[in-house]
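A.B. asks: no letters, just coordinates:
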């Protein structure tokens, strides 16, 4: 008799091309309904994959998303635990909107171009030597060999925030800080920025943006950061089109 034969898991089999998204929705639903309670340990990845009939990689992606949203905590060597109820989870309304209406990511990117274009332009005239040093240190960190996807995402956001900080405009800094949790929350966005063949290009873009700011060239800095976000937008569109074919 097989190990899981006759045993009914708490998850329902997945029948869709967007597997990690569906697993995540089941997790949210079970936490929302109280089937999974704060402090409760989720089944092991292997068991969840068996119950759902999918790969462990899809389970990991769904768990990572739930962790990013503050719903669960993944403890090394112990497993995944529910942190809070959905209502208690302090999740950005913007993040929720992007989850429900994926196409809104392009509107979000339009706004980012406006805000970050201005920030890059302003930073080119206002950045101090300390600001430039900070940006350089972040880029050096991004160049680290073997940087894991999760850490890469954090450092990517850190670079964009460092540009806002270099404007010395408190409002701009607060706006960017408020948006930071939404930057990479969208699954398709994270897929683009963490692909091995894209990391090199993204790092190149960042270095070019930094170079323009260091050279005190506002128009070039603005053009380069908008071009960087145009590139991200193009790749997300390509990925979404592939999913629809």
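C.D. replies: Happy to help now that I have it. The structure displayed is predicted, hence computed values, not measured ones.
A.B. asks: alpha carbons only for contacts and neighbour counts from here, please
C.D. replies: Will do.
A.B. asks: secondary structure element for residue 182?
C.D. replies: Counting by DSSP states H and E, the element that carries residue 182 is helix 170-183.
A.B. asks: buried ones in that helix?
C.D. replies: Going by neighbour count (16 or more other C-alpha atoms under 10 Å), the buried part of helix 170-183 is 172-173, 176-177, 179-183.
A.B. asks: second structure follows, compare the two:
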């Protein structure tokens, strides 16, 4: 009994057909048998190999296509790809909505991975990326509209994430981008309403940028912490308001 026969015998027990087919593709990818841009066998050959209907193969391949792992090229066939961001963003948004993820939870996770992103960006950011962040800050200083300023704030932090050159951080950020961007926009508007905090937040952003230029993580971590302290103050106020309204 060869390796595939062992896999087939094991997987076919107490398992729905589509799960069996999905596991076959999963095993192919995880083992390295299938790589990005590899052409997938025709449906008929896979169906014969797995001893299942072509409809079952088509169902799973359609699911993989929706998930961004398969590309159907007209007249050429199906190819493996790895562009799951759109699907993952929608999926994560639904999960976070169903689980009623709170801003406090967004705040906690953001503090963690943005500090790591800063450390990596100090090491990996290109001159072009640092200059792009510089131009964003200049525009932020020129724009008085809180909503427009909030969009630039999001761009600044997204550029910092990209400058880390860590694909896992970039991927994770893209998964929760909608909620994270809403978080930044909401609190940017609240902070800009307070002149003292608005100025402190402006300085914190510029200090983060300066730390990238100087490649100084100690200074950068202080600036990042100051940034989150300002956001945290607004978060505490928001929580207090919600508690008062609930009384």
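C.D. replies: The structure has been received and is ready for your questions. Just so we're clear, the structure is a prediction, and the values are computed from it rather than from any experiment.
A.B. asks: any idea what the TM-score comes out to?
C.D. replies: Overlay of the two chains. TM-score (TM-score structural alignment, normalised by the length of structure 1): 0.55; 153 aligned residues with a C-alpha RMSD of 2.6 Å.
A.B. asks: let me know the closest of the buried residues of helix 170-183 of structure 1 to residue 79 of structure 1.
C.D. replies: Using C-alpha to C-alpha, residue 181 is the member of the buried residues of helix 170-183 of structure 1 that sits closest to residue 79 of structure 1, with 23.9 Å.
A.B. asks: now which residue in structure 2 aligns to the closest one?
C.D. replies: Using TM-score structural alignment as the criterion, residue 181 of structure 1 maps onto residue 178 of structure 2.
A.B. asks: could you measure from that match over to residue 97 of structure 2?
C.D. replies: Distance, residue 178 of structure 2 to residue 97 of structure 2, using C-alpha to C-alpha, to the nearest Å: 11 Å.
A.B. asks: cool, residue 87 of structure 2 as well?
C.D. replies: From residue 87 of structure 2 to residue 97 of structure 2 the distance is 15 Å (C-alpha to C-alpha).
A.B. asks: now do the residue nearest the centre of structure 1 against residue 108 of structure 1, distance only.
C.D. replies: Centroid check for structure 1 by C-alpha atoms, centre = their mean gives residue 184 as the closest residue, at 2.0 Å. Using C-alpha to C-alpha, one gets 12 Å for the distance from residue 184 of structure 1 to residue 108 of structure 1.
A.B. asks: what span of structure 1 lines up against stretch 57-71 of structure 2?
C.D. replies: Across structure 1, nothing matches stretch 57-71 of structure 2 (TM-score structural alignment).
A.B. asks: I figured residue 161 of structure 1 hits residue 176, correct?
C.D. replies: Yes - contact status for residue 161 of structure 1 versus residue 176: in contact at 6.5 Å, counting by C-alpha atoms under 8 Å.
A.B. asks: give the contact list for residue 103 of structure 2.
C.D. replies: Residue 103 of structure 2 is in contact with 183, 235, counting by C-alpha atoms under 8 Å, 6 or more residues apart in numbering.
A.B. asks: at 10 Å what do you get?
C.D. replies: By C-alpha atoms under 10 Å, 6 or more residues apart in numbering, the contact set of residue 103 of structure 2 is 179-180, 182-183, 235, 238-239.
A.B. asks: corresponding residue for it in structure 1?
C.D. replies: Superposed on structure 1 with TM-score structural alignment, residue 103 of structure 2 falls opposite residue 105.
A.B. asks: so its match, which state does it fall into?
C.D. replies: Secondary structure, DSSP: H, G, I helix; E, B strand; the rest coil: residue 105 of structure 1 is helix.
A.B. asks: quick one: which helix or strand includes residue 144 of structure 2?
C.D. replies: With DSSP H and E as criterion, residue 144 of structure 2 is part of no helix or strand.
A.B. asks: just checking, it touches residue 192?
C.D. replies: Yes - if you go by C-alpha atoms under 10 Å, residue 144 of structure 2 and residue 192 touch, sitting 9.0 Å apart.
A.B. asks: so which of the two has more stuff around it?
C.D. replies: Counting neighbours by other C-alpha atoms under 10 Å for residue 144 of structure 2 and for residue 192 shows that residue 192 has the greater number, 20 against 11.
A.B. asks: report the separation between the closest residue in space to the more buried one that isn't next to it in sequence and residue 190 of structure 2.
C.D. replies: Using C-alpha to C-alpha, 6 or more residues apart in numbering and skipping the chain neighbours, the partner closest in space to residue 192 of structure 2 is residue 198 (4.8 Å). Distance, residue 198 of structure 2 to residue 190 of structure 2, using C-alpha to C-alpha: 9 Å.
A.B. asks: again, but for residue 232 of structure 2
C.D. replies: Applying C-alpha to C-alpha, the value for residue 232 of structure 2 to residue 190 of structure 2 is 12 Å.
A.B. asks: what's the answer for residue 140 of structure 2, then?
C.D. replies: 16 Å.
A.B. asks: who has more neighbours out of these two?
C.D. replies: Legend: neighbour count by other C-alpha under 10 Å for residue 140 of structure 2 and residue 190, higher for residue 140 (21 against 17).
A.B. asks: what's the match for that one in structure 1?
C.D. replies: Residue 140 of structure 2 maps onto residue 142 in structure 1, by TM-score structural alignment.
A.B. asks: for that match, what are its contacts?
C.D. replies: Contact analysis of residue 142 of structure 1 by C-alpha under 10 Å, 6+ apart lists 136, 151-156, 159, 199-200, 202-203, 206.
A.B. asks: what of residue 192 of structure 2?
C.D. replies: By C-alpha under 10 Å, 6+ apart, the contact set of residue 192 of structure 2 is 144-147, 149-150, 198-199, 201-202.
A.B. asks: please indicate which of these are buried?
C.D. replies: Buried subset of the contacts of residue 192 of structure 2 (neighbour count, 16+ other C-alpha under 10 Å): 146, 149-150, 198, 201-202.
A.B. asks: now the helices for structure 2?
C.D. replies: Here structure 2 has its helices, by DSSP state H, at 3-12, 17-30, 43-50, 54-66, 85-98, 103-124, 127-142, 146-163, 167-175, 177-192, 195-214, 217-246.
A.B. asks: got CSV for these, with distance to residue 79 of structure 2 too?
C.D. replies: Output for the helices of structure 2, formatted as CSV (distance: least, C-alpha to C-alpha, whole Å):
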stretch, distance to residue 79 of structure 2
helix 3-12, 22
helix 17-30, 12
helix 43-50, 12
helix 54-66, 10
helix 85-98, 17
helix 103-124, 32
helix 127-142, 33
helix 146-163, 27
helix 167-175, 22
helix 177-192, 28
helix 195-214, 40
helix 217-246, 43
